[in-house]
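S.K.: Have a look at this prediction, sequence included:
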Amino acid sequence: MTESLATHPDRLLPADPGTRSVARTLLARVQDLPIISPHGHVDAAVIEQNTPFPDPAALLVTPDHYVTRLIHASGVPLEQLQPGAGAREVWRLFCESLPLFDGTASGYWLRTQFETVFGLPGDLSADTADATFDAMTAKLAEPGFRPRELFKDFNIEVLATTDDPLDNLASHRALAADPSFHGRVLPTFRPDAYLNIAHPSWGTNVERLIETASDGGTGYRGYLTALENRRRYFVEHGAVSADHGVRTPATLKLDAAEAERLFERARSGQATAADRDVFEAHMMYQMARMSVEDGLVMTIHPGSYRNHHQPTFEAFGADTGHDIPFAVDYTEAIRPLLQDFGTAKDFHLVLFTLDETVFSRELAPLAGFYPSVYIGAPWWFLDAPDAMLRFRSAITETAGFSRSSGFIDDTRAFCSIPARHDASRRIEASFLARLVAEHRISEDRAHELIVDVVDSSPRRVFKL
């Protein structure tokens, strides 16, 4: 019988026997620590309402653009992977396509979920599609597979969501008040659609924001007041961070008169693409100012060309697999913000990238000087085993271990959370084991470091 890859005790650990032995002991030190997930996209209502997941396709395929994009690349029309295509039919296509994921991070997570969460063989196929669909459907109907029970089984301590600034956060409030729920589900302030004047709903969003939260203020000043008030509302409901999915990491300090002129030009529909970039850069500066004042950790996720294929966007909307990374420049772009706030007391700024060339060239040196700057973990296209190892190698010689954020799963796929965190812990154990084997750090120190990287860092960086 072939040994399972998805549950092999040495998966992702070094091939060298001596180094692997050290990695095993390091992994054992952190394997059972609770999951701290300070950035992700699971809907809080899923946890609060505790309703059963509808079917295997809706849980693992249709909402996950990591999955649908690669199947689509093989020639499957995207409409055949949408909820309306029929859950069983979508699942059949997924099972037929599973070999496409060999060697990918998605394939690793999926196979781990099948075996460790659902008790199914890791290698599904077209021949087993109907049987596994039925088996998983039956599992999802069991009381033990409700979201709250899985939250506990997954050993999740903290789960942060991503939320619209005008969300009433009712689900977060209900969970915080529920004595039967012992985890923490925290909202995250995500104002992209209120800062980026190119967003198709920007004008409508801004009018709603000012009307709802400006304390009677109008224009640009009312806009800033409304953003400040909504941030405070999020803090009152447990938020620890504000996340910004911007096109570039550019920041810029405008005087109030110029900012107001840009704001009004945008409201009248006369803003240019250059206006968009300048205004968003200025608002990133303003978001940093607000973070210094209200204490929210500021995270920046730049460098994605959103909705690269316009026909797909028009047919299926955003987050459907065609966001493509591009190169970014942090050193000059972030300097205006850091001139004023880089050494501000208790300001935490977490810088992510999809351009891994900036890890050693820019982010590690920035985090190695500015007390406010932390290096965001590999994200999206980079949250894969080899890329995570490259990340550690790229940043550690300049910034050490203390200046990184801790692992970020950044997922909508709830059942993949433990698999993703397990993969990260194995990679951290592997990297530290190599340093031990090369006599660059002691094994005792490696045991301290892995606890810090896995558990203490996210608590420290995200003020948990």
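M.R.: The structure has been received and is ready for your questions. Given the structure is predicted, the values throughout are model-derived calculations rather than measurements. Residues are numbered from 1 along each chain as shown.
S.K.: going forward, measure contacts and count neighbours with C-alpha atoms only.
M.R.: Will do.
S.K.: For V328, see how far away L363 is.
M.R.: Here L363 is placed at a distance of 11 Å from V328 (Cα to Cα, to the nearest Å).
S.K.: same question but for D243, I mixed them up
M.R.: From D243 over to V328 the distance is 18 Å, taken as Cα to Cα.
S.K.: V42 now?
M.R.: Distance from V42 to V328, by Cα to Cα: 28 Å.
S.K.: Please apply the same query to I395.
M.R.: For I395, the distance to V328 equals 17 Å [Cα to Cα].
S.K.: okay, these two: which has more neighbours?
M.R.: When I395 and V328 are compared on other Cα atoms under 10 Å, the one with more neighbours turns out to be I395, at 24 against 20.
S.K.: in stretch 196-209, what counts as buried?
M.R.: Buried positions in stretch 196-209, judged by neighbour count with 16 or more other Cα atoms under 10 Å: 196-198, 202-203, 205-206, 209.
S.K.: second one coming, line it up with the first:
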Amino acid sequence: MTQPSHLHPDRLFPASEPAHSIARDLYPAVRDLPIVSPHGHTDPAWFAQNQRFSSPTALFLTPDHYVLRMLKSRGIDYDALGIPRKDGKPVEADGRKAWQLFAENYYLFQGTPSKTWIDHSLEAVFGIKEELSGGTADSIYAEIDRQLATPELLPRAILGRFNVEVIATTEFALDPLTHHQSMAEQGLIGQVRTTYRPDDVTDPSRPAIIENLKRFGEVTGEDVTKWDGLINAHRKRREYFRRFGAVATDHGVPTANTADLSAPEKQALLDKVLADRHDANDAELFRAQMMTEMALLSVEDGMVMQIHAGSRRNTDPLLMAERGPDLGADIPGPTDYVGGMRALLSRCGNEPNLRLIMFVLDETTYARELAPMAGYWPSLMIGPPWWFHDSPQGIRRYLDQVVETAGFYNLAGFNDDTRALLSIPARHDVWRREVCGFLGRWVGENRLSKSSAEEIAKHLSYQAAKDAYRIK
């Protein structure tokens, strides 16, 4: 049988040129592209005030829940690491001592992306090539501290040094955006943007939900005891966030469930929440309805909707009671996007102005659900590997599972989703290297030409995020 002329004769056979060599050829085209960081959790005060970081500990240890959770897993007390307590009881106040403890246990991070990011930061930012350990802790601390006192290590200088074109912080609906107001006065809006995260007023499982909703009404001048007033309050607040560069909303939900209730059912549910008569099922239904409402508002105003589903948050009640959220006790859970999103997509999935980016911690859904969904629905895109899977192996698994069904252009590129400023360039570099490695294998199998691979690598490393988040 004659082979079709359009197929390369060596397609899918091993290449004569090793894939890693092809990847090395692709990497220089993406290595120095500007960084677009359209979703993250860095502190906006860093950029508004542009003051030096107080210590190496404040830069590398205390804001990084990836680091904290590993140390916790080996029985290291958060008091000894200087993590504040709600009750005001004393914790280690000497940053050097906390750093020494961290360094003595740095071997625990072998094999983890945290070590990749920290090692990259130490060398690329501070020129430190020594391995962090108990023996080198003091000298490395002193060198970092010395450099932190220089203008080159101020927060805005770091953004310039690593060619960060756009970085987005994330603030809750009730946040006054004080730091973003300051940046607007300084002419910084555009490079540093906010993101609207309304979980504080859409999640009835939060202890302060009733007080939060009351404040929400006061801030917006809307009667949030009425469903229409509640939605209009969101409409106003989203407009306020857009004044400070917001192009996206973000929703951290335990499931991907959505709902489309009737007007009387929605009002009855709101009444129940405001009267503190709701149970866990009511809270889930309220969140599900709010997902659909947020999508409808996105159809109106064009803000890109992000759903970060599948994290069972703050699973250690003692840690939550002692110190609060986001300190490492979050654990992935299974996620049903096909069933969960049915109500939302039935209502507005075909609306041309809707852009919804799906994130998940349940990797089993990539090939089974997210890739087929994004490969059909024009409103859906797949977010990059998130949280536990933001790693070399996680990126490889992700690309292997989604590309053949969703293609390259239904992917939202990369965002680093981090609180640790210096890990941003490291994370983007890992993504770019893994993209080149993936494409190199495909070129090696004659599934792509080198020129197409270079174009795709540039897209996934830079332009995809700008396109996905509608950043001009």
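M.R.: Sure, I can see it. It should be emphasised that the depicted structure is a prediction, and the values quoted were computed from it without experimental measurement.
S.K.: Next, count neighbours for the counterpart of L101 of the second structure in the first structure.
M.R.: The alignment partner of L101 of the second structure in the first structure, by TM-score structural alignment, is L93. Neighbour count of L93 of the first structure, defined by other Cα under 10 Å: 18.
S.K.: Would you mind getting the average deviation of the helix or strand where L93 of the first structure lies from the second structure?
M.R.: Here L93 of the first structure sits within helix 87-97, counting by DSSP states H and E. With mean Cα distance after the TM-score superposition for the first structure, helix 87-97 of the first structure departs from the second structure by a mean of 0.8 Å once superposed.
S.K.: For the stretch 101-250 of the first structure, which segments count as helices?
M.R.: According to DSSP state H, counting those that start in this stretch, the stretch 101-250 of the first structure carries its helices in the segments 105-116, 129-140, 147-153, 170-177, 192-195, 202-213, 219-236.
S.K.: Give the aligned range of the fifth one in the second structure.
M.R.: Spelled out, that is helix 192-195 of the first structure. Per the alignment by TM-score structural alignment, helix 192-195 of the first structure matches residues 199-202 in the second structure.
S.K.: Just list the residues touching D77 of the second structure, thanks.
M.R.: D77 of the second structure sits next to no residue when contact means Cα atoms under 8 Å, 6 or more residues apart in numbering.
S.K.: Out of the helices of the stretch 101-250 of the first structure, which gets nearest to Y66 of the first structure?
M.R.: helix 105-116 (6.8 Å; Cα to Cα).
S.K.: which residues in the second structure does that closest one align to?
M.R.: Counting by TM-score structural alignment, helix 105-116 of the first structure lines up with residues 113-124 of the second structure.
S.K.: Would you mind listing the buried residues in that stretch?
M.R.: 113-122.
S.K.: same check, this time on stretch 124-138 of the first structure
M.R.: Buried residues in stretch 124-138 of the first structure (16+ other Cα under 10 Å): 124-125, 129-130, 132-133, 136-137.
S.K.: do stretch 272-281 of the first structure as well
M.R.: 275-281.
S.K.: do the same with stretch 413-426 of the first structure
M.R.: 413-426.
S.K.: Among these, which lie within strands?
M.R.: Judged by DSSP state E, strands contain none of these.
S.K.: In JSON lines, list those residues along with distance to R247 of the first structure.
M.R.: Formatted as JSON lines, these follow (distance: Cα to Cα, whole Å):
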{"residue": "A413", "distance to R247 of the first structure": "24"}
{"residue": "F414", "distance to R247 of the first structure": "26"}
{"residue": "C415", "distance to R247 of the first structure": "29"}
{"residue": "S416", "distance to R247 of the first structure": "27"}
{"residue": "I417", "distance to R247 of the first structure": "26"}
{"residue": "P418", "distance to R247 of the first structure": "30"}
{"residue": "A419", "distance to R247 of the first structure": "29"}
{"residue": "R420", "distance to R247 of the first structure": "26"}
{"residue": "H421", "distance to R247 of the first structure": "27"}
{"residue": "D422", "distance to R247 of the first structure": "30"}
{"residue": "A423", "distance to R247 of the first structure": "29"}
{"residue": "S424", "distance to R247 of the first structure": "27"}
{"residue": "R425", "distance to R247 of the first structure": "30"}
{"residue": "R426", "distance to R247 of the first structure": "32"}
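S.K.: Just say helix, strand or coil for A394 of the first structure.
M.R.: Three-state call for A394 of the first structure (DSSP: H, G, I helix; E, B strand; the rest coil): helix.
S.K.: Distance check, it against R361 of the first structure.
M.R.: Per Cα to Cα, A394 of the first structure is found 9 Å from R361 of the first structure.
S.K.: can you list the residues that contact stretch 374-383 of the second structure?
M.R.: Contact with stretch 374-383 of the second structure is made by 349-359, 370-371, 373, 405-407, 410-414, 468, as judged by Cα under 8 Å, 6+ apart.
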